[in-house]
Structure formats: C-alpha cells, structure tokens
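Visitor: one predicted model, sequence on top.
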Amino acid sequence: MKKILCLWMTVGLLVTGCQQDLDVVNPNAPTTDLFWKNATDAQQGVNAIYSTLHRGPIVLWQWFYYTVRSDEAFSQSPRTDIPNNMDKFLITNYNFGETNWIYGDNYIGIFRANQVLDNVPNIQMDEALKSRLMGEAKFFRGFFYYNLASLYGNVPLILATSKPTDLPANATRQEVWAQVVKDLTEASGVLPTKYSGTDVGRITKGAAYALLAKAYLQQRQYDQALTPLQWLVEGEGKDIYSLMPNYRDNFLSTTENNAESVFEWQFATNPSEFTDNDVQTPNQNYGSPLAQFVAPLNVGFSDAEMQRWVVNEFHQDKTTAGERDPRLAASLLYDSTDVRGPEFTQIYGQTFAQRYGTTGNNRGRVWLRKFQNDAEPGRANEGFRSANNYRFIRYSDVLLLYAETLNELNRTAEAYPYVDRVRQRAGLPALTQAKPGLDQTQFRAQIMHERVTELAGEGHRWNDLDRWGYFESQEKINELAQRDPAFTTFIVGRHRLLPLPQRDVDINPNLQQNPNY
C-alpha cells in the first residue's frame, strides 16, 4: 500500500468569532456540500486516515513514549527537554510540544475517521466497498483511542465529526478502552482477511483482531482476549500468518508486508522530492523520521538508545548449536553486533572501533537496529524520510500474547507450544525441553523475558509493563529502577499516565487534568 495518498482533510472547518459573525467561506476550499459525493471521495477520505501514520508525532514521538519512557531505552539527547520529559519523568511543562503533538495528532486521526463514519453511509456506491471502508475507519478510530488510552487515559470520547465550539468532557480510561473494543469488534466483522495488488498493506480482519486482543489484555480481560487470539492462532489466521524463517526479514525494506506482518505502517520515498532533509515541502511525509532519531551517533541524531541490560537478555539462551541468539545482531547495533567484537562490527560502512574506538563511554552504547537502513549498499547515514515500513504488530507478538493469555487462564501447559514456535525460529531449544513444568508465576516471568528478546524496541514495552502491574506499586518501580535509573523519579499515582495538554484544560471548562499533575 505504498501508494496511499497523503490527503489533508479540512472539510467543513470554520472559525467562530467571539462577539460577531466573522465567518468567511473560502469559495476555493472543499466543503461537505461538494465532497463526500461518490466512491472516490470515500476512498480518499479513508486514505487521509492512513496518512496520519506518516505524521512525525505518531511514528516518532509516540514511539519514544512507548519505548524510551520504558526501562528498555533511554535518551541522552543534547535537547534536555527530550530526556527530561520522555525518559526521566521530570515533567514540569504540561504543554511540552512533543507530548501535545501526539495527543493532537491522534485526535486528527479520530477526526478523519469520524468524517468517514458520518458521511460515507450516505454515498451511493458499491455496498461491499462501502462496508470495507467503514471497517477501516472504525479500526483506525479504535487504534487512535488505543494510543490515547495507553498514554493519557482519561481523554474525551469524540464519536462524531467535531466542531470548533465543542467542549468535550473527560471519559474514564475504562470508557475509552470500551470504545476501543467496540470499534475494533465492529471492524473485525467486515474487514477482509487479505488484499492484493496496490491494496496490500490496508487494514485486515487479522489486524483488527490482534489490536482487539491487545486492548483486552491491557484491561487484563484474558477471557475476552482469547477469542480474537484463537482466530489468529488456531482458526483462519493460522493459514494466513506465519513466522518468517529469517528473523531480520521483519525489519528490511526489501521484505515488507510478509507473512509475519499483521499490522504494518506503509512508508515510501516521495518521488517528487530529491533530498532527504526536514524542509517542510508539500506531500513530504511519505517516509518516516524514526530511523534518523534512533540511528547511532554520527549516523543519525542518536536521541534514543537501548539499555545495556537488554543485550544481556539475549545471552540467557544459546541456540541448539551452542551459538548466540541470532536476534541480538538483528535487533541492536553495539560494540559486538558481530560476535567477534568492535573491530568487526559494521556501523554504516565503518567498524565500531573506527567510529567510536574501543575504550571510553562510547564502547558501552547500544542502538536499535530494527528501524535502520544499514542493509542498503553504500548507506552512510540516515535521513528524515525512511521508506522502511514499521511492522507494528507481528505474528510472533500474537503467539506470545496467546501464550500469556493461556497462562493467565491457568492453562500453562497449553501455552508452551506457542512460545516454542518463537524460540525455535531463532534456533533456540524449545521451552518444553529447556524449562518443562513451569508454574503460572514462573511461566509469566518467562514470557516477560521472551517478549524482550523477540520484540525489543518495537513499541510495546510500556504497555507490557503497565499490563504486568509495574506502575502500581513502589516495589515494582524499584525493580525497574535497577535496570533504568530514570525510574527513581517515577511517582506512583502520577506517571503511569501523561498529563493532558494544559492548553486544552485551560480553554475547556469540562476537561480535568489527570490525577496528581
């Protein structure tokens, strides 16, 4: 789906004056009287929702809050507001730009989805296509509220096309999760299982079921999560999805939309652009800036780095041939990505030793490799418009979630085979052989380990920790602080959620700030 258009929807928005009617209609601007007339309008309206994923706050800064704010990564960016707000829980500015942009861009996506849901039912067009497009819009509204529930919690529920005069009140986090479940359930009922041609990459039934399962799991509703996971693992999904034989194929631009991809964000090189800089030019957001911000020192900005303890997790198991877990080299760039050490480890055309030496602080630094483009021949650095797709939900994630769900339902013995599939793809011995007879608590701890080695840096760690109860007691926070010193400033009852943008709270008398901010 590399050809989805980046359509900026501004249909029907007017500015309201305070004392007198100053509304002036631009005769050249599209309006709801002119748009939403035919199937092309419906298609373009849905494409506009997809283009929200190209916006920097969603693909970049939201990843920071899911990953850098967790214990698996950190920031030592020279922009001190990034580590303070996104890593160290030193949040003093409730209008911090990047935080507000994430909040605002998720609502931009919701606005676009609501426009489709409000207007497409009235269009005379093929009913099967209409149903599918409505399903895509419901999926995305559920997805954007999934992010808002995960990061901000008690946000307004806006379920119709908003107007400038709207002053919505907070919903509870539970109410937001309930809406996520409703939207994804309805979407899963009408979406196709797969696409062909230029439609490959659009939202499928499997993507809706996978995100629905995640939403249930975040609420610890394991019984409800079982149904969508069973469809994916034991039902029709088992004939659609599978693990790629080569783990690294999940992170290369040459192997996108493969059999392991369940929900993949589509990026591309804009053919109208001849530079890879941050100049604000029309339609420049086909690509992703994430690689630029997480790339190693002197390759990109190095604004996010992985904690060294993550490397150690990969050393807990050897393959059946007695070798190192191959996922380590596929996941991270550090002094020993090549097992022979810094003189052999390649960092964009130079060895680690050439770039950073073999002594000093740089020797211990670790960067995420998964979103990088170092596999491209001759690539010396990263840029703002990477065409490498973001595989947000992979089938291995689904298998581990299914195993976790079965374990939480006291069906631990049944959970083993799904962990085995993930481990054996990496060449590790089956858990059935390596650690038979684990009880529920022991198996839960094993799942925590497996999700680090399989999914490190992919944007799930914060929600994993939240689901496992790490933000609810000081004892658990102290455990996190052993791996990530930033958690020494975490305050239980406050930092589980981000503050709502204070600017919104100030202008909306119906909106209350999150607790303890």
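Guide: Sure, I can see it.
Visitor: going forward, measure contacts between C-alpha atoms and count neighbours the same way
Guide: Fine.
Visitor: I'd say residue 372 and residue 293 touch.
Guide: No: checked against CA atoms under 8 Å, the pair residue 372 and residue 293 is beyond contact range at 10.1 Å.
Visitor: which of the two has more neighbours?
Guide: residue 372 (27 against 22; other CA atoms under 10 Å).
Visitor: which one is the more buried one nearest to, not counting chain neighbours?
Guide: residue 291 (5.3 Å; CA to CA, 6 or more residues apart in numbering).
Visitor: quick one: residues in contact with the helix or strand that that neighbour is a member of.
Guide: Element membership of residue 291, judged by DSSP states H and E, is helix 290-294. For helix 290-294, the surrounding residues in contact (CA atoms under 8 Å, 6 or more residues apart in numbering) are 59-60, 299-305, 367-368, 371-373, 382-384, 386.
Visitor: please narrow these to those residing in strands.
Guide: 305, 367, 368 (DSSP state E).
Visitor: mind listing what the first one touches?
Guide: Read that as residue 305. By CA under 8 Å, 6+ apart, the residues touching residue 305 are 68, 73, 74, 75, 76, 294, 365, 366, 367, 368.
Visitor: same thing with the last one?
Guide: Contact partners of residue 368, counting by CA under 8 Å, 6+ apart, are 294, 295, 305, 306, 331, 332, 333, 457.
Visitor: ditto for the second one
Guide: Residues touching residue 367, when contacts are defined by CA under 8 Å, 6+ apart, comprise 294, 295, 296, 302, 304, 305, 306, 332, 333, 334.
Visitor: so which helix or strand takes in the closest residue to residue 62 other than its chain neighbours?
Guide: The spatial neighbour of residue 62 that comes closest, neighbours along the chain excluded (CA to CA, 6+ apart), is residue 102 at 6.1 Å. Element membership for residue 102 (DSSP H and E) is helix 97-119.
Visitor: list the buried residues in that helix.
Guide: Counting neighbours by 16 or more other CA atoms under 10 Å, one finds that the buried residues in helix 97-119 are 98-117, 119.
Visitor: take a look at this one as well, against the first:
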Amino acid sequence: MKRSFKYILGSALMLLVVSCSDLDKEPISNFSGQGFYKKPSDAQAGVTGIYNSMQSVFRLNFAYWGEGRADNVTTKHAGDPRALQSNDLTPIINSAKWDGFYTLISRANYAIKYTPQVFGEGESALKRELLGQAHGLRAVAYFYLTRIWGEVPLITEPYESVDQDVFVKRNGTDEVLAKVEEDLLFAVENCSASYSGAKNRVLFTKGAAYAFLTQLYMWQKRYDKAIAAAEKVIGDSQYTLVAMNDWNDIFVKGVSTESIFEIGYNEVQTNALRTLYALGSDSDYVPSTKFIASLEKGDLRQPRIYDVAEVQPRKIWKFFGQGFKDESPEPSSNNIVLTRLADIILLKAEAHANLNQSAEALELLNRIRKRAGLDVMDEATANNEYKSVIDAILHERSVELCFEGHRWFDLVRTGTAISTMQPINGLSNKGNLLWPLHESATLRNTNMKQNEFYK
C-alpha cells in the first residue's frame, strides 16, 4: 500500500527532534519549541511528528492492550502474550510501558503551544486544523492511558525549563477524562470534516473526534451524550457500512468508507500485524475455542476471520484477506483501524439498550446482523439467546470487532471482565483490571506509586 501521505510520517523525526518520554526528559538545550516553530510548515511538521509517535505506540500494543487479556484469543507464545492470557502481569512486561504515549503527548503539547505563534493573530484554516488534530491525538493518548493504568500524570505543557517539576504525580481518572473530553470537543470545533484522498482516514477529523467522544461517554456511562455524539458520525454521509464482500478490505486495503480513523503505515513505517495474527502456528494470537463456538450458524464473517477448515485455526485472516497463506515474518504495512462505523453503530445501540429503548437498540443491532447474513433479532430472541438486548449487542461487538483492540475494554467498561475471565485465568480482583506501572517509571520517580494490586 503506497499512500503518499504516510511517507511524510516517516520523515517527521528528521524535521522534528522532540524526545520526551514520561519522566526521562531531555535537557532543554536539546530542543527548543521557540527555535523550531518559525513558519507554518514547521507547525505542520510538528503535528506530523505526533502521528509518527502514534505509529510507534500502537504498532503492536493495540492488540496487547485491547485483546491480549480477553477471551477471544489464545496463545502459545511466551512474553507478553502468555503473561496477558494467564493474567500474570508484572512490572517488567513490555506492554506495561507508557513511554511512547508520553512522547506523543509531549509532541502534542509543543504543537499546541507554538502553532498559534507561527500563524500570528489572524484567522487561518490550517492553524485551526493543526491545533484540532494535536488536541484530538493528545485526547486519544490520555484515553488509552487511563483505561490501561487508571490514574496517570496529566501533562499539558511542554518541558522547557529547569523550574518545571519533572517528578510528577498521578492525576485522578476523572480529571484526566475531563481533559480528554475537553480536547475532543476542541477537535470537533477545529478539525476539518474531511480531507482529500487517503488522508481523510489517517488525519484526525470532526468525525474521529465524535467517534472517540462516543467511546469516552460509553466508558463513563453517559448514555445520552454517547447517543448524541454517535448520531453526528452516523449522520455523516461520508461514513457508510461496506458490503460484506468488501469487509476484509476495511483492513487489507484501508481507508474504506466505513473507516473513521486509522493509523497509517506503509513499507517503511510498519506494524506487527503479521506477528500478532498471521504467522500460522507461530503468531502471537489465534481464535480461542470459546470465540469460535460463539459465532452463529451462517455468519458470513466467519470464513473471512479465519480458516474454517482447520479444527484449531492457525492464523487470523481478517487483516490479510480470505485464504491468506503468506508465512513471511516481515512487518505489515496495513493500516490499523482504531474506530469505524460499525463500532459506533453498536455503541449507540448499547446506549439505547441501557436507557431501555429496545426498539432503537435493535434497529441498530440488526443493521450489522443483516450485513453478516444473520436473521433479524427481536427482543424476545435477544432475551432467549443472549439473556438481554444489551448482551446480544455485546456479543455482536465481540464478533464484528474481533481482534481490533476493543474486546478487553468492552469487558472492563461493562463490568463483565471478572465473570468472563475468571474461569479462564482466575481473574478475581478489580485492582487487577489495570496494568502495573513498568518498573522504569517507578524507579525514575519516587512520586510514581505502583498500582495497589501489584505492590
């Protein structure tokens, strides 16, 4: 996949030398925002550097954080895959590191501070777009940080002075999520509704901001707000469900009409999708027996997800196409889709169901079911087969969004992680739902206290 925009990301570090992991700050002499941000093209390069950081953060860990601890996958691999599946998290596993997020946040903070200065006082569409994107990307970083680790340091200014405190403490989750909402609302007001060509799905747009607001409000159980945000996405004509025959193309080719925001990769800036899902018996994850048994008979997605001819499927086809047989260990150039229309439709359905609006919930649920070749579901059928309309929707999310990095977060936000995972790996303590802080964070900063469960 050769997308010209994505090659810009590969050169961003040559244009923007910003290094600021959470508590291991570079000396101020190594970078000066004032020295770098001189003209609009510098501001563009600065925001491009944020996207570059996002590529690094999610290339592997989107699956570790969103799928590795959940019930849809199983693994034979040691390291993080085994630790997450067996619920044996420790402060030395790689997925416990948050440094990449804080590099992303640092770059966003520089862009937010200095972009207005290079454009001056006048109105500029480009200035608004760049600031909107920087706020939106920072919001995504903090949203993931809070869902993974709970309380985290909330840093909203670049480190430029020895007078600034580098031994920061963790902020409460409510405070961090309030900043996430504020940043996303800023993105709604300032991002463009769309961009030309392939850039439209790999740059942060108003639609992306509304999609992440929907996810945020569902995490907070603010169902009315989730419905309102979702309606902004669903009502946008640029987002449509693809036909079932093109379902794999959402991930194989990328930038589909169903996609809302995806992280752009190419042959230079690659990710670990092959390692995660495609190397046959040597991939990190394969579909669990429980997941396979959960699919309804006649589901058209099943043969597009994995090889149904194998008793224990050795690879996941979803991201590479039906019949994929390439055993190459080379990194992948596929984009990683963080949110798409089906995700938002099902979240809106779930919000309606939580407000006892079953008719609205079922209409949305059945949009996804009908595309998958499944019978339309009514309330009686949902109650009979899945105990409730909410459970039917959560089951549909498990199948439709399988392996895309949503399942663990769905289990946690709906309060079903322990009941689902306890029979599998003994998960029993709410404190264990969070990741431990990596030892590198706690050793560098005595103010950084370990999550209680892992002390």
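Guide: All right, it came through fine. As the structure is a prediction and not an experimental result, all values here were calculated from the model.
Visitor: care to give me the TM-score?
Guide: The TM-score (TM-score structural alignment, normalised by the length of the second structure) is 0.88; 439 aligned residues with a CA RMSD of 2.9 Å.
Visitor: ok, back up a step: run a quick neighbour tally on the residue nearest to residue 372 of the first structure.
Guide: Other residues within reach of residue 291 of the first structure by the criterion other CA under 10 Å amount to 27.
Visitor: look up how far residue 370 of the first structure lies from it.
Guide: From residue 291 of the first structure over to residue 370 of the first structure the distance is 9 Å, taken as CA to CA, to the nearest Å.
Visitor: then residue 260 of the first structure?
Guide: As judged by CA to CA, residue 260 of the first structure and residue 370 of the first structure stand 15 Å apart.
Visitor: next one: residue 312 of the first structure
Guide: If you measure residue 312 of the first structure against residue 370 of the first structure using CA to CA, the figure is 18 Å.
Visitor: what about those two, which has more around it?
Guide: Set side by side, residue 312 of the first structure and residue 370 show unequal neighbour counts under other CA under 10 Å, the larger going to residue 370 at 26 against 11.
Visitor: residues contacting the more buried one?
Guide: Listed by CA under 8 Å, 6+ apart, the contact partners of residue 370 of the first structure are 251, 330, 331, 332, 457, 458.
Visitor: would you confirm that the second one contacts residue 248?
Guide: This means residue 330 of the first structure. Yes: using CA under 8 Å, residue 330 of the first structure and residue 248 qualify as a contacting pair, with a distance of 5.5 Å.
Visitor: ok, which stretches of the stretch 151-300 of the second structure are strands?
Guide: Read by DSSP state E, counting those that start in this stretch, the stretch 151-300 of the second structure holds these strands, from start to end of the chain: 259-263, 286-287.
Visitor: tell me the most buried of those strands?
Guide: Looking across those with neighbours counted as mean count of other CA atoms under 10 Å, the highest average goes to strand 259-263: a mean of 26.
Visitor: and for that strand, what span of the first structure is it aligned with?
Guide: Using TM-score structural alignment, strand 259-263 of the second structure lines up with residues 261-265 of the first structure.
Visitor: how big's the offset between the matching stretch and the second structure?
Guide: When the second structure is superposed, stretch 261-265 of the first structure averages 1.0 Å from its matched positions, counting by mean CA distance after the TM-score superposition for the first structure.
Visitor: give me the mean distance between the top helix by length along the second structure and the first structure.
Guide: With DSSP state H applied, the helix covering the greatest number of residues in the second structure is identified as helix 125-149. Here helix 125-149 of the second structure, set against the first structure after superposition, deviates by a mean of 0.6 Å using mean CA distance after the TM-score superposition for the first structure.
Visitor: quick one: distance of the helix holding residue 291 of the first structure to the chain centre.
Guide: Relative to the mean C-alpha coordinate of its chain, helix 290-294 of the first structure is positioned 14 Å out (CA atoms, centre = their mean, to the nearest Å).
Visitor: which part of the second structure matches it?
Guide: Correspondence between helix 290-294 of the first structure and the second structure is established over residues 273-277, with TM-score structural alignment as the criterion.
Visitor: I'd say residue 242 of the first structure and residue 395 touch.
Guide: Yes: applying CA under 8 Å as the test, residue 242 of the first structure and residue 395 come out as touching, 6.6 Å apart.
Visitor: between those two, what contacts are shared?
Guide: Common neighbours of residue 242 of the first structure and residue 395 are listed as residue 260 (criterion: CA under 8 Å, 6+ apart).
Visitor: I'd like the strands of the stretch 151-300 of the second structure as JSON lines, with distance to residue 78 of the second structure appended.
Guide: Shown next, in JSON lines, are the strands of the stretch 151-300 of the second structure (distance: least, CA to CA, whole Å):
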{"stretch": "strand 259-263", "distance to residue 78 of the second structure": "27"}
{"stretch": "strand 286-287", "distance to residue 78 of the second structure": "14"}
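Visitor: which one of the ones you listed lies nearest to residue 199 of the second structure?
Guide: Between residue 199 of the second structure and the strands of the stretch 151-300 of the second structure, the tightest spacing by CA to CA is seen for strand 259-263, at 10.0 Å.
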